[in-house]
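Participant: need coordinates for the below:
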Amino acid sequence: MKIFITKFSALLFILFYAISIEAQEFQGKAYYFSKTPMELGRWGAKMSEQQKKQVEARLKNRLEKTYVLTFNKQESMYKEDEKLDAISGATDSWGKNFTPGNQYKNIKTNTFIQNQEFYGKKFLVKDSLQPIDWKMGSETKTIGKYTCFKATALLLKSQLSWYSFSWGQLRNNTANSNDENNNSKVEMVEVEAWYTLQIPISQGPGEYWGLPGLILEVSEGNTTILCSKIVMNPKEKANIKVPEKGENVTRKEYKEIITKKMTEFRENRGRRRRQ
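Facilitator: Take a look at the predicted model:
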């Protein structure tokens, strides 16, 4: 009984704190970092430990990333904090073609806008926010000074990687489209998120949103994005600007464009080899 009262009192404190925040105009910045373990598959089994370390150093910019989410009650801007390559001292220009650009979300207007650049051409991906059917639980944990609640969802894998490309995915899509008796299941991925009611905004990193508090941690597959710092009402107010430059396309249209272009690259390379 005593434990129940303690938990109930803590929840009441969080709710009253959230209401007081909601009653005032506020802005904040949340700093995130993501980490994905290196997977070398059968190729890795043939490598020495020194070779694996060298590859990991080369891929560090793709496996470990940092981001900043600037937010107010309705809007947010999510940007990657680009790093220099640990070996060459340059940015990862090739990988940048298949990584998410600056991302704007507006929960009031249900608007999603993301800058993308593909081999020098700029696109402005405009779409609706992708709906997420969150299942909210009662499990809690503390991240920094914030009490967080757990939520889970089952999403289409393509819903989270529309800006990327892989030859394996292209081969699978081609095989499925050519198979008249195709009974293969659509690839799904389970997402686990932790959000705090102490910052009552429906925002989060990347495609994630739709919970009654700011998402501080999210895990999808073998990638985890974790908030390392939050600055509320900074002295220097940041102006969240809606991205405007680039050819207007939807997520689906952008995916079709890069898939077609990469297929053309491969076919052209094949013709040159045969000449």
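Participant: only C-alpha atoms for contact and neighbour calcs from this point on.
Facilitator: Will do.
Participant: quick one, strands of the chain?
Facilitator: In the chain, strands defined by DSSP state E lie at 28-35, 64-71, 75-81, 103-106, 111-118, 121-128, 135-143, 146-156, 188-196, 214-220, 223-232, 247-249, listed in chain order.
Participant: of all these, which lies closest to Gly41?
Facilitator: Nearest to Gly41 among those is strand 223-232 (16.8 Å), distances taken as C-alpha to C-alpha.
Participant: which helices and strands does the closest one pack with?
Facilitator: Helices and strands touching strand 223-232, as assessed by 3 or more C-alpha pairs under 8 Å, 6 or more residues apart in numbering; DSSP states H and E, comprise strand 28-35, strand 214-220.
Participant: so for Cys148, which of those sits nearest?
Facilitator: Proximity to Cys148 (C-alpha to C-alpha) singles out strand 214-220 among these, at 7.9 Å.
Participant: picking up where we left off before, and among the helices and strands packed on strand 223-232, the most buried is which?
Facilitator: For the helices and strands packed on strand 223-232, average neighbour numbers computed from mean count of other C-alpha atoms under 10 Å are highest in strand 214-220, which has a mean of 23.
Participant: now render the strands of the chain as a markdown table, adding distance to Asn178.
Facilitator: Shown next, in a markdown table, are the strands of the chain (distance: least, C-alpha to C-alpha, whole Å):
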| stretch | distance to Asn178 |
| --- | --- |
| strand 28-35 | 36 |
| strand 64-71 | 37 |
| strand 75-81 | 38 |
| strand 103-106 | 35 |
| strand 111-118 | 28 |
| strand 121-128 | 29 |
| strand 135-143 | 36 |
| strand 146-156 | 21 |
| strand 188-196 | 21 |
| strand 214-220 | 30 |
| strand 223-232 | 32 |
| strand 247-249 | 27 |
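Participant: re earlier: out of the helices and strands packed on strand 223-232, flag the one nearest Ile3.
Facilitator: When the helices and strands packed on strand 223-232 are ranked by distance to Ile3, counting by C-alpha to C-alpha, first place goes to strand 214-220 at 25.8 Å.
Participant: so what does the closest one touch, helix or strand wise?
Facilitator: Contact here means 3+ C-alpha pairs under 8 Å, 6+ apart; on that basis strand 214-220 packs against strand 188-196, strand 223-232.
Participant: what angle do it and strand 146-156 make?
Facilitator: Interaxial angle, strand 214-220 versus strand 146-156 (axes from the mean of the first three to the mean of the last three C-alpha atoms, to 10 degrees): 40 degrees.
Participant: to compare with the earlier structure, here is another sequence to fold:
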Amino acid sequence: MLEILLLLTAIGAGFLGALLGLGGGIIIVPVLTLFYQVNIRYAIAASLISIVATSSGAAASYLKDSLTNLRLAVFLEIGTVTGAMVGFFLATYIQAKYLFLLFGVFLFFSAVMMLRKREGQLSVQNHPWADALRLDGSYPEGENKTVFYKVQQVPLGLFAMFGAGILSALLGIGSGIFKVLAMDGAMKLPIKVSSATSNFMIGVTASASAGAYLLRGDILPEIAAPVSVGIIIGSFLGAKAMVKMPAQRIRQIFVVVLIVVSVQMVWKGLS
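Facilitator: I've put the predicted structure just below:
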């Protein structure tokens, strides 16, 4: 019975994770620990497996639909991996409660900023680095429409990925939210491209961490298996839904998730 409940829960988490580019991990960890009373170590380990599963399940569909900017994803991984290494060394010097408070306040501020109506969000001119690395692209919108986009503030986006890697290592969560915010806010990418590219990136980052948890013996098959299967099913459905869903609706769902997670983080920091 527990395995079926975990499977159904993971399907929902995978759907939201693929739709928003979050990986599902930031959803599944609170659910496993608060509702199913799973030890936090095992929940995080299962979450990492689910992140890899989400990325694998959604990445193929997004690549087929030309939503993922593969060249940009590989470039930005430089910042994320470097930040994760720095965050690993900083983890022993900073109290966790301050990080949770900072994380929660930042997410709430980001949600407010994303609620603001922005005219002409997409950039019409490339940053010089984007020209040199050919980071701009296009994606299909609807039946016969193709949206072309440029990439702004590439150094700022790379620095934001560095920060995302640090916070990901410090807080022990996936950094899909920060990736989407950086690409959407700083680099002015369409929200669909940001979510799809984030999905690809988080799988690469989470694979190494999942291997470390496996070696430490924290991955329990009775938890990780139904969660991973459910995440794959949910991520496939989420990837299909995102192609057909209006960008504004995706942004609204993303804001709601940001606010919920920010409240959780602030509460955890205060307690």
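Participant: TM value for the aligned chains?
Facilitator: Scored by TM-score structural alignment, normalised by the length of the second structure, the superposition of the two chains gives a TM-score of 0.26; 119 aligned residues with a C-alpha RMSD of 6.2 Å.
Participant: SS state for Val147 of the second structure?
Facilitator: strand (DSSP: H, G, I helix; E, B strand; the rest coil).
Participant: so what's it up against?
Facilitator: The contact partners of Val147 of the second structure, taken as C-alpha atoms under 8 Å, 6 or more residues apart in numbering, are Ser138, Tyr139, Pro140, Glu141.
Participant: got a markdown table for those, with neighbour count and secondary structure too?
Facilitator: As requested, the contacts of Val147 of the second structure are exported to a markdown table (neighbours: other C-alpha atoms under 10 Å; DSSP: H, G, I helix; E, B strand; the rest coil):
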| residue | neighbour count | secondary structure |
| --- | --- | --- |
| Ser138 | 16 | strand |
| Tyr139 | 18 | strand |
| Pro140 | 14 | strand |
| Glu141 | 17 | strand |
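Participant: what separation is there between the most centrally placed residue in the second structure and Ser61 of the second structure?
Facilitator: Using C-alpha atoms, centre = their mean, the residue of the second structure that lies closest to the mean C-alpha position is Gly176, 1.8 Å off. Spatial separation of Gly176 of the second structure from Ser61 of the second structure under the definition C-alpha to C-alpha, to the nearest Å is 18 Å.
Participant: and Ala45 of the second structure, by the same measure?
Facilitator: Using C-alpha to C-alpha, Ala45 of the second structure is found at 25 Å from Ser61 of the second structure.
Participant: how about the strands of the stretch 51-200 of the second structure, start to end?
Facilitator: For the stretch 51-200 of the second structure, applying DSSP state E, counting those that start in this stretch gives strands covering 137-141, 145-149.
Participant: and the angle from the last one to strand 137-141?
Facilitator: This points to strand 145-149 of the second structure. Our comparison of strand 145-149 of the second structure with strand 137-141, counting by the same axes, to 10 degrees, yields an angle of 150 degrees.
Participant: list the buried residues in strand 145-149 of the second structure.
Facilitator: Burial within strand 145-149 of the second structure, assessed by neighbour count using 16 or more other C-alpha atoms under 10 Å, is assigned to Tyr149.
Participant: one more: stretch 43-52 of the second structure?
Facilitator: In terms of neighbour count (16+ other C-alpha under 10 Å), stretch 43-52 of the second structure has its buried residues at Ala43, Ile44, Ala45, Ala46, Ser47, Leu48, Ile49, Ser50, Ile51, Val52.
Participant: so how far is it off the chain centroid?
Facilitator: On the basis of C-alpha atoms, centre = their mean, to the nearest Å, stretch 43-52 of the second structure is displaced by 13 Å from the centre of the chain it belongs to.
Participant: CSV please, covering the helices and strands packed on strand 223-232 of the first structure and showing distance to Phe13 of the first structure.
Facilitator: Converted to CSV, these look like this (distance: least, C-alpha to C-alpha, whole Å):
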stretch, distance to Phe13 of the first structure
strand 28-35, 21
strand 214-220, 17
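Participant: among these, which is nearest Ser9 of the first structure?
Facilitator: Distances from Ser9 of the first structure to each of those were compared using C-alpha to C-alpha; the shortest belongs to strand 214-220, at 21.3 Å.
Participant: what's the angle from that closest one to strand 223-232?
Facilitator: Strand 214-220 of the first structure and strand 223-232 meet at an angle of 170 degrees, taking the same axes, to 10 degrees as the criterion.
Participant: if we can go back for a sec, quick check: the farthest pair among the contacts of Val147 of the second structure?
Facilitator: Farthest-apart pair in the contacts of Val147 of the second structure is Ser138 and Glu141; separation 9.5 Å (C-alpha to C-alpha).
Participant: look up the closest residue to Met188 of the first structure, ignoring the ones flanking it.
Facilitator: For Met188 of the first structure, ignoring the flanking residues on the chain, the nearest one in space by C-alpha to C-alpha, 6 or more residues apart in numbering is Leu156 at 4.5 Å.
Participant: verify the stated contact: that neighbour with Glu220.
Facilitator: No. With contact taken as C-alpha atoms under 8 Å, Leu156 of the first structure and Glu220 are classed as non-touching, separated by 11.2 Å.
Participant: can you list residues touching both of those two?
Facilitator: A shared contact of Leu156 of the first structure and Glu220, defined by C-alpha under 8 Å, 6+ apart, is any residue touching both; here these are Val189.
Participant: how about the helices in the stretch 101-250 of the second structure?
Facilitator: Counting by DSSP state H, counting those that start in this stretch, the stretch 101-250 of the second structure has these helices, from start to end: 128-133, 154-171, 176-181, 191-216, 221-244, 247-270.
Participant: can I get the ones you listed in a markdown table with distance to Leu34 of the second structure?
Facilitator: Formatted as a markdown table, the helices of the stretch 101-250 of the second structure follow (distance: least, C-alpha to C-alpha, whole Å):
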| stretch | distance to Leu34 of the second structure |
| --- | --- |
| helix 128-133 | 43 |
| helix 154-171 | 18 |
| helix 176-181 | 21 |
| helix 191-216 | 21 |
| helix 221-244 | 15 |
| helix 247-270 | 11 |
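Participant: kind regards, and thank you for your time.
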